[in-house]
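[1] Need the 3D shape of this:
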Amino acid sequence: MGGMPAPDAAQREAAHNLEVMKRLREVEQAIDARAPESDIEPSLDQIRAVMDLLGDPQRSYPVIHLTGTNGKTSTTRIIDSLLREMGLKTGRFTSPHLHSMRERIALSGVPISPERFIAAYDEVLPFVELVDAQSAEAGRPRMNYFQMLVAIAYAAFADAPVDVAIVEVGLGGAWDATNVADGQVAVVTPVSLDHTRMLGDTVEAIADEKSGIIKAGAVAVIGVQEPEVTEIMAARAEAVGARIALEGNDFGLLTREVAVGGQQISVRGLSGDYEDLLLPLHGAHQAHNTVLAIVAVEAFLGGGEQRLEPDIVRAGIAAVASPGRLEIVRRSPTVLVDAAHNPAGALALRAALEDSFNFARIIGVVAILKDKDATEMLEILEPVLDHVVVSRTTSPRAMRPDELGELAVDIFGEDRVTVVQDLPDALDTAAGLADEGGVGGGVLATGSVTTAAEVRMLLGATEV
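    Next comes the predicted model:
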């Protein structure tokens, strides 16, 4: 008999789904209960021990490894899109997430399913608990939130199995938990000062830590850097026996023009040119991220000797999305969200606003975490924002609106600043101000990944 499934089948499926969601919540709570990802110690002993006990799943597929200060997640997503267009099964690991920790682990471009996430968790947990017990005996902390997710990701990629994993570091490079894998290609996006508390106070110290993902026999693909950063990367490549390819030297962006819905770019790769690619992301920084992504794929597939099929590159680039990165989440008034959370991110955001958007007025909704350089970010954004509504996200690390408001008044003047205690009201206030002078006003919500995530959710955009 065709037609509708028997009610008991439908009921069974509903019961199963409920069971899965309940279990997923328990697993997520258990992972959340671990020390935060900012709690790091310079050691790979624990994650190495877990991988060893699992049979080193991270060695069962090739890895493209990415570090840098800004642009890592977008570049990772562009590489993923290109490789999928070529018919490869991909694993993608990025951080932080916008809405759910499962977003960090994607299989073939889609966040890992609850079932697969739970299965990978159950697979690694006994070994994690074993290593945690050994750590406790030695007076060391148990594995943190991030290390746990790395273990789950590497196991899930092996189980899928994937043809290639594209892995973004969490923080730094050498001592990042992801670095138990050895990238066949190591990509370094632009390096600037960001997590200085963890990584040292100079660009050189940060670059040195990040250069730790460059391994013997790899190809290191290096984005535009300060000269001292390039020197450190080149020295590391030479020391370990890796090939190095430098943007602006060995490859680069040939042309870019703003186009409807993004930009049209032409790229000089290691093995040929790729012309008139339509990239559906805004800003020169995304054009540069795309250049790095194309070259990383060239390096991965043919050691950079073989030109990629132009039509495949064109299709892979056209299919790219990077949620929360200068993303339009609503029209009338237009609301943009951007995850900029440091001065370099704010500069890229400002340049993109000036070059890609044509608003009569832009009203900012700004919420920043207290360990970030709020003053410098506000100074950078001041020329492009007509008015700023300062607020806070639900993050416990959020700076108080009154405090942020005082900083903003010093930069914008009192008449251009409104302080609103919670984000939903701040968004309403900003939309009202954007509409005030007639058509053509826009709202930009920025200042942290959490700001972008919460505004997306408030406006019903939760697709990743």
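
[2] Only C-alpha atoms from now on, for both contacts and neighbour counts.
    Will do.

[3] Heading C-terminal from the helix or strand harbouring Ala14, find the next helix or strand.
    Secondary structure assignment for Ala14, by DSSP states H and E: helix 7-32. Once helix 7-32 ends, the next helix or strand along the chain (criterion: DSSP H and E) is helix 45-54.

[4] Provide the contact partners of the very next helix or strand once past that next one at residue level.
    The first helix or strand that comes after helix 45-54 along the chain, using DSSP H and E, is strand 63-67. Counting by CA atoms under 8 Å, 6 or more residues apart in numbering, the neighbours of strand 63-67 from elsewhere in the structure are 72, 76, 164-169, 172-173, 181-189, 210, 213, 296, 300.

[5] let's see it at 6 Å
    In this structure, residues lying in contact with strand 63-67 by CA atoms under 6 Å, 6 or more residues apart in numbering are 164-169, 183-188.

[6] so after it, what's the next helix or strand?
    Trace forward from strand 63-67 with DSSP H and E and the next one is helix 72-85.

[7] which secondary structure elements does that following helix contact?
    If contacts are counted by 3 or more CA pairs under 6 Å, 6 or more residues apart in numbering; DSSP states H and E, helix 72-85 sits against helix 284-302, helix 310-318.

[8] go with 10 Å
    Counting by 3 or more CA pairs under 10 Å, 6 or more residues apart in numbering; DSSP states H and E, the packing neighbours recorded for helix 72-85 are strand 63-67, strand 90-93, strand 164-168, strand 185-188, helix 284-302, helix 310-318.

[9] okay, those in CSV with mean neighbour count next?
    Converted to CSV, the helices and strands packed on helix 72-85 look like this (neighbours: other CA atoms under 10 Å):
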stretch, mean neighbour count
strand 63-67, 27
strand 90-93, 28
strand 164-168, 26
strand 185-188, 30
helix 284-302, 24
helix 310-318, 18
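
[10] Quick check: which of the ones you listed is nearest to Val443?
    Distances from Val443 to each of the helices and strands packed on helix 72-85 were compared by CA to CA, and the smallest falls on helix 284-302, at 20.7 Å.

[11] measure the residue nearest the centre of the chain to Arg104 for me?
    Relative to the mean C-alpha position of the chain, the nearest C-alpha, by CA atoms, centre = their mean, is the one of Thr73, at 2.7 Å. From Thr73 over to Arg104 the distance is 10 Å, taken as CA to CA, to the nearest Å.

[12] Could you also give me the structure for this second sequence? I'd like to compare it with the first:
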Amino acid sequence: MVLHQPRFEEKSMINTYERALKFIHGRSKFKKIPTLKRMRTFLDELGSPDKQVNAIHVAGTNGKGSTVAFLRNILQADGNVVGTFTSPFLVKFNERISVNGIPLPDAEILRLVQKIYPTVQKLDQTLPEGGPTEFEIITAMMFSYFAEGHADVVIVEVGLGGLYDSTNVIVPKVSAIVTIGWDHMHILGDTLPKIAYQKAGIIKPGIPVVVGRIDPEPLKVIKDVAQKKKSPISILGDDFKVAALKEHDWLQSFSFTSGKYRFAKLSTTLIGDYQADNAAVAIQAYLDYQEVMDQAVSESSIIDGIRNTQWAGRFERVSTDPTIVLDGAHNISAVDEIVKLLQNDFADHKVYILMGILADKQADKMVRKMATFENAEIILTHFAGPGKRQAADPEALEQKVGQTPDDILTIADWQQAIETIKPKLNADDILLITGSLYFISDVRKYLKLNSK
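    Okay, here's the model as predicted:
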């Protein structure tokens, strides 16, 4: 039998956190043929831990992370211990598996790798296509951990797409599809309906599904899948509604209505109409979950949960003097929302926008869209992409966009760019640092070091 995955080392040699991460990140990222069979086999070998958790499954192009955060805080305010599985991480790998917002300790990551390693080794030897991928291993670690009883409910965020995502082995209590937009087209499809079909893959027979604000064509695909699977569906704008008010003093206020429920005075530090939409999806998912579990709905839990939600890298104000904001707007759909936010709430501010974008995104479209905000000065920069993925070359991107030098500047060194822009900011100006979440992660570390 030929090994399809290079052996790492014996289990006894994975004896440190660093070696555990080396093992995880050393795995293949993708297989040629998408399938859930390998993941199902993997979990069955581990005792089917996915069947031992109460889960809420969340998919979507953008807004998954914020929706998970809102929902986690509502459920926590209700007295639950809440597990979450999210990606990517911003500061440290451990963030991906968290309990009540607290990432697992290094020792638990090491223990989980040691626990699943013999099964990975067995599947490397026996499966024709080779053993589990990196994300499948992380997913199995998450299910194994929460099957041990560390949470009352686990919110599982889809990694990529939905239909063939390794998390899609779960049969949740509630599913949610937050948004459908342009991202990962080389994998998910080149039209929004095709992308929607992949996201709708998380809909399970008879399981309630909550759907965010989605255009008619992709929405029809989702509705058709829900109908075929006889899954009750709640759609933002039809079955539940949100009315967002103008941002004031870095707070987003909104009201929410769903059937007999009406909450008129909700507010969050996550600003933008799209965050009100994300919060609405989270609230509806909570209402559905409580109904499925035959538990009472708490208005105070909703109010407190929404108010207390924070999510790093989502129009996050990290400095007030000068005003610096971080936002991981990593695709064209996210940039569209940022531009709407700037036009609606910050039209009278000068905004310096420092952009670091991965090369495999629609980088030129993202820059052109950002340039439609009249008070923007855009600075393109470079950063070290993750693994083999490369950041877009800022000078080549500037030429491709075709703006004059007065409209778009290039400072290839992003640390230098930040230090160049900061002295220019007056009291009303904003430095918005945006693009890839990997770039935002690097910036967060840099700003933290600088503040010491």
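
[13] Let me see the TM-score of these two.
    The TM-score (TM-score structural alignment, normalised by the length of structure 2) is 0.91; 433 aligned residues with a CA RMSD of 2.1 Å.

[14] if we can go back for a sec, so for Gln421 of structure 1, which of the helices and strands packed on helix 72-85 of structure 1 sits nearest?
    Counting by CA to CA, Gln421 of structure 1 lies closest to helix 284-302 out of the helices and strands packed on helix 72-85 of structure 1; the figure is 32.2 Å.

[15] just how off-centre is the closest one within its chain?
    A distance of 16 Å separates the centroid of the chain from that of helix 284-302 of structure 1, by CA atoms, centre = their mean, to the nearest Å.

[16] and Arg111 of structure 2, what does it touch?
    Each residue near Arg111 of structure 2 by CA atoms under 10 Å, 6 or more residues apart in numbering is listed here: 14-17, 20, 117, 141, 145.

[17] you'd agree it is in a strand?
    No - secondary structure assignment places Arg111 of structure 2 outside any strand; it is helix (DSSP: H, G, I helix; E, B strand; the rest coil).

[18] Quick check: the gap between it and Gly83 of structure 2.
    Using CA to CA, Arg111 of structure 2 is found at 18 Å from Gly83 of structure 2.

[19] Would you mind confirming that Phe254 of structure 2 makes contact with Ala280?
    Yes - using CA atoms under 10 Å, Phe254 of structure 2 is in contact with Ala280, at 9.3 Å.

[20] list residues touching both of the two?
    Listed contacts common to Phe254 of structure 2 and Ala280 are 242-243; contacts here mean CA under 10 Å, 6+ apart.

[21] can you give me the strands in the stretch 351-464 of structure 1?
    Listed in chain order, the strands found in the stretch 351-464 of structure 1 under DSSP state E, counting those that start in this stretch are 361-366, 387-390, 417-419, 441-446.

[22] Of all the ones you listed, which one is nearest Ser135 of structure 1?
    Closest of these to Ser135 of structure 1 is strand 441-446, at 39.4 Å (criterion: CA to CA).

[23] For that closest one, which residues meet the burial criterion?
    The neighbour-count criterion (16 or more other CA atoms under 10 Å) identifies 441-446 as the buried residues of strand 441-446 of structure 1.

[24] same thing with stretch 251-264 of structure 2?
    Of the residues in stretch 251-264 of structure 2, those buried under the neighbour-count criterion (16+ other CA under 10 Å) are 251-258.

[25] Now render those as TSV, adding distance to Ala243 of structure 2 and secondary structure.
    Formatted as TSV, the entries for the buried residues of stretch 251-264 of structure 2 read as follows, by distance: CA to CA, whole Å; DSSP: H, G, I helix; E, B strand; the rest coil:
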residue	distance to Ala243 of structure 2	secondary structure
Leu251	14	strand
Gln252	11	strand
Ser253	9	strand
Phe254	5	strand
Ser255	5	strand
Phe256	7	strand
Thr257	9	strand
Ser258	12	strand
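
[26] Between the strands of the stretch 351-464 of structure 1, which one is closest to Ala315 of structure 1.
    Checking the strands of the stretch 351-464 of structure 1 against Ala315 of structure 1 by CA to CA gives strand 441-446 as the closest, at 29.4 Å.

[27] can you name the residues of structure 2 that the closest one overlays?
    Mapped onto structure 2 using TM-score structural alignment, strand 441-446 of structure 1 covers residues 429-434.

[28] Next: stretch 121-128 of structure 1.
    Per the alignment by TM-score structural alignment, stretch 121-128 of structure 1 matches residues 113-120 in structure 2.

[29] Identify all contacting residues around that stretch.
    Counting contacts by CA under 10 Å, 6+ apart, the residues outside stretch 113-120 of structure 2 that touch it are 5, 10-15, 17, 19-21, 23-24, 42-43, 45-46, 108-109, 111, 123-126, 130-133, 137-138, 140-141, 144-145.

[30] what's around the counterpart of Ala243 of structure 2 in structure 1, how many residues?
    With TM-score structural alignment as the matching criterion, the partner of Ala243 of structure 2 in structure 1 is Leu254. Other residues within reach of Leu254 of structure 1, judged by other CA atoms under 10 Å, total 15.
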